[in-house]
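Trainee: coords please:
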Amino acid sequence: MHHQDTRMKLWDWLRTKVGRPSRSALSSDFATTSRMDTNGPTTMLMQDSRLMQDLAQLHAENEEDEANAKEAAGGLDFVAAIRVHQAWRGRLTALIDKPTKERLSARQVARDDLCDLGQWLQGPGRRLHGTDPLLNALTSAHSRFHYLAAQVLYAAQMGHSEQAKQILNTDYHLASVRLQGKLAELFVKIETHEALGRNQRYKTPVPEHLRSARAWMDTQPPGTD
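Mentor: So this is what the prediction gives:
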């Protein structure tokens, strides 16, 4: 329960960034996801509720954080990447419910190298963070997201609306949550390390909440969720 509470704190902040509902509107969503995901990766981004509060405060107080994280990440806009992939659910739902003018190819949707995130993962992201196991986890999550989005689309186009809905509400849902979680985790990691670097360059004291963030990251085994 503690891990779910702390993850929900991060999602409160993240959803505010991308204009999504508040924690109260997401409680049942997280409860369902926690039960369905037997591997548990989508419920354990952070371990300390104080750390989550401190990070939220950091983001609220420093308007330059997102720009600094984007620069450190090699140009990726994390919030935009999350928003774009969130929008896929609405597009797929519309295709299932009724015919639309949008013409999509399942083969194209399945490709994970066409969107901005996919190109970043294979380009600047790989060059800058290729040794970070978290990047591999994000790459895998992104590939699975596009594969399942294509599965939903293909089922809908073949007239199998119930099958499409079933995939959309189970495997696709979990893949979407995992992808957004990994994006948020990498964003926080890059942004926090960048802020720590600025403090060290200018010989200013490192704030307590940043020391807490760095301490948490240093205790995480490589490649863990």
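Trainee: from here on, just use CA atoms for contacts and neighbour counts.
Mentor: Noted.
Trainee: contact partners for the spatially most central residue of the chain?
Mentor: The centroid of the chain falls nearest to residue 180 when counting by C-alpha atoms, centre = their mean (2.0 Å). Residue 180 sits next to residue 82 when contact means C-alpha atoms under 8 Å, 6 or more residues apart in numbering.
Trainee: what about it, which helix or strand?
Mentor: helix 171-201 (DSSP states H and E).
Trainee: any idea which helix or strand comes after that helix?
Mentor: helix 208-218.
Trainee: show me what that next one is packed against.
Mentor: When contacts are defined as 3 or more C-alpha pairs under 8 Å, 6 or more residues apart in numbering; DSSP states H and E, helix 208-218 packs onto helix 49-61, helix 171-201.
Trainee: so which bits of that helix are buried?
Mentor: The neighbour-count check on helix 208-218 (16 or more other C-alpha atoms under 10 Å) flags 209-210, 212-213 as buried.
Trainee: go on, stretch 194-204?
Mentor: 194-196.
Trainee: turn those into CSV, including distance to residue 94.
Mentor: Below are these laid out as CSV (distance: C-alpha to C-alpha, whole Å):
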residue, distance to residue 94
194, 40
195, 41
196, 44
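Trainee: structure for this one too, so we can compare:
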Amino acid sequence: MDIAQEIDRHLQWIETAVSLIGDQSVTAGDLEEITQHDRCALGQWLNAEGSREFRDLPELELLKDSHEAFHKLAGTLVSAVEGGDESEAMAIQEDFIARSQELIGYLKVLQQKSQ
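Mentor: Down below sits the predicted model:
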């Protein structure tokens, strides 16, 4: 796995998810896709053989937990915006950004330890 590429994919995924905010055509399927941590490229890698190289590192489990929470927050954020709850959406957005930064931090730790 190219971790730098995975960070770029994560950032692209965020752009895609954020583009749904305020979109009147967000479907239940879109929302389900956003909340499923095992459907994106990183989630598939975390749940597959690819992550075995890092299985003894505590950061791998932290990354998995952070990644799952990130996807749940993404779904909650889109739901809050779609529901018109601007104050909740703003609070969730702060958590969403923090969780994203945390996730990238864990990826960078794995990247450093793989060199």
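Trainee: now for the closest residue in space to residue 94 of the first structure that isn't next to it in sequence, how many residues are close by?
Mentor: The shortest distance from residue 94 of the first structure to any non-neighbouring residue, by C-alpha to C-alpha, 6 or more residues apart in numbering, is to residue 100 (7.2 Å). When neighbours are defined as other C-alpha atoms under 10 Å, residue 100 of the first structure has 10 of them.
Trainee: how close does residue 100 of the first structure sit to residue 148 of the first structure?
Mentor: 20 Å (C-alpha to C-alpha, to the nearest Å).
Trainee: then residue 191 of the first structure?
Mentor: In terms of C-alpha to C-alpha, residue 191 of the first structure sits 30 Å off from residue 148 of the first structure.
Trainee: same check, this time on residue 184 of the first structure
Mentor: Taking C-alpha to C-alpha, one finds residue 184 of the first structure at 21 Å from residue 148 of the first structure.
Trainee: residue 124 of the first structure now?
Mentor: 25 Å.
Trainee: whatever residue of the first structure lines up with residue 70 of the second structure: neighbour count?
Mentor: Correspondence of residue 70 of the second structure to the first structure, assessed by TM-score structural alignment: residue 145. By the measure other C-alpha under 10 Å, the count of residues near residue 145 of the first structure is 27.
Trainee: give the contact list for residue 145 of the first structure.
Mentor: Neighbouring residues of residue 145 of the first structure by C-alpha under 8 Å, 6+ apart: 172, 175-176, 179.
Trainee: output those residues as CSV; include the columns neighbour count and distance to residue 32 of the first structure.
Mentor: Formatted as CSV, the contacts of residue 145 of the first structure follow (neighbours: other C-alpha atoms under 10 Å; distance: C-alpha to C-alpha, whole Å):
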residue, neighbour count, distance to residue 32 of the first structure
172, 24, 14
175, 23, 14
176, 23, 14
179, 25, 17
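Trainee: which residues does residue 40 of the second structure contact?
Mentor: Applying C-alpha under 8 Å, 6+ apart, no residues contact residue 40 of the second structure.
Trainee: what does it correspond to in the first structure?
Mentor: By TM-score structural alignment, residue 40 of the second structure lines up with residue 115.
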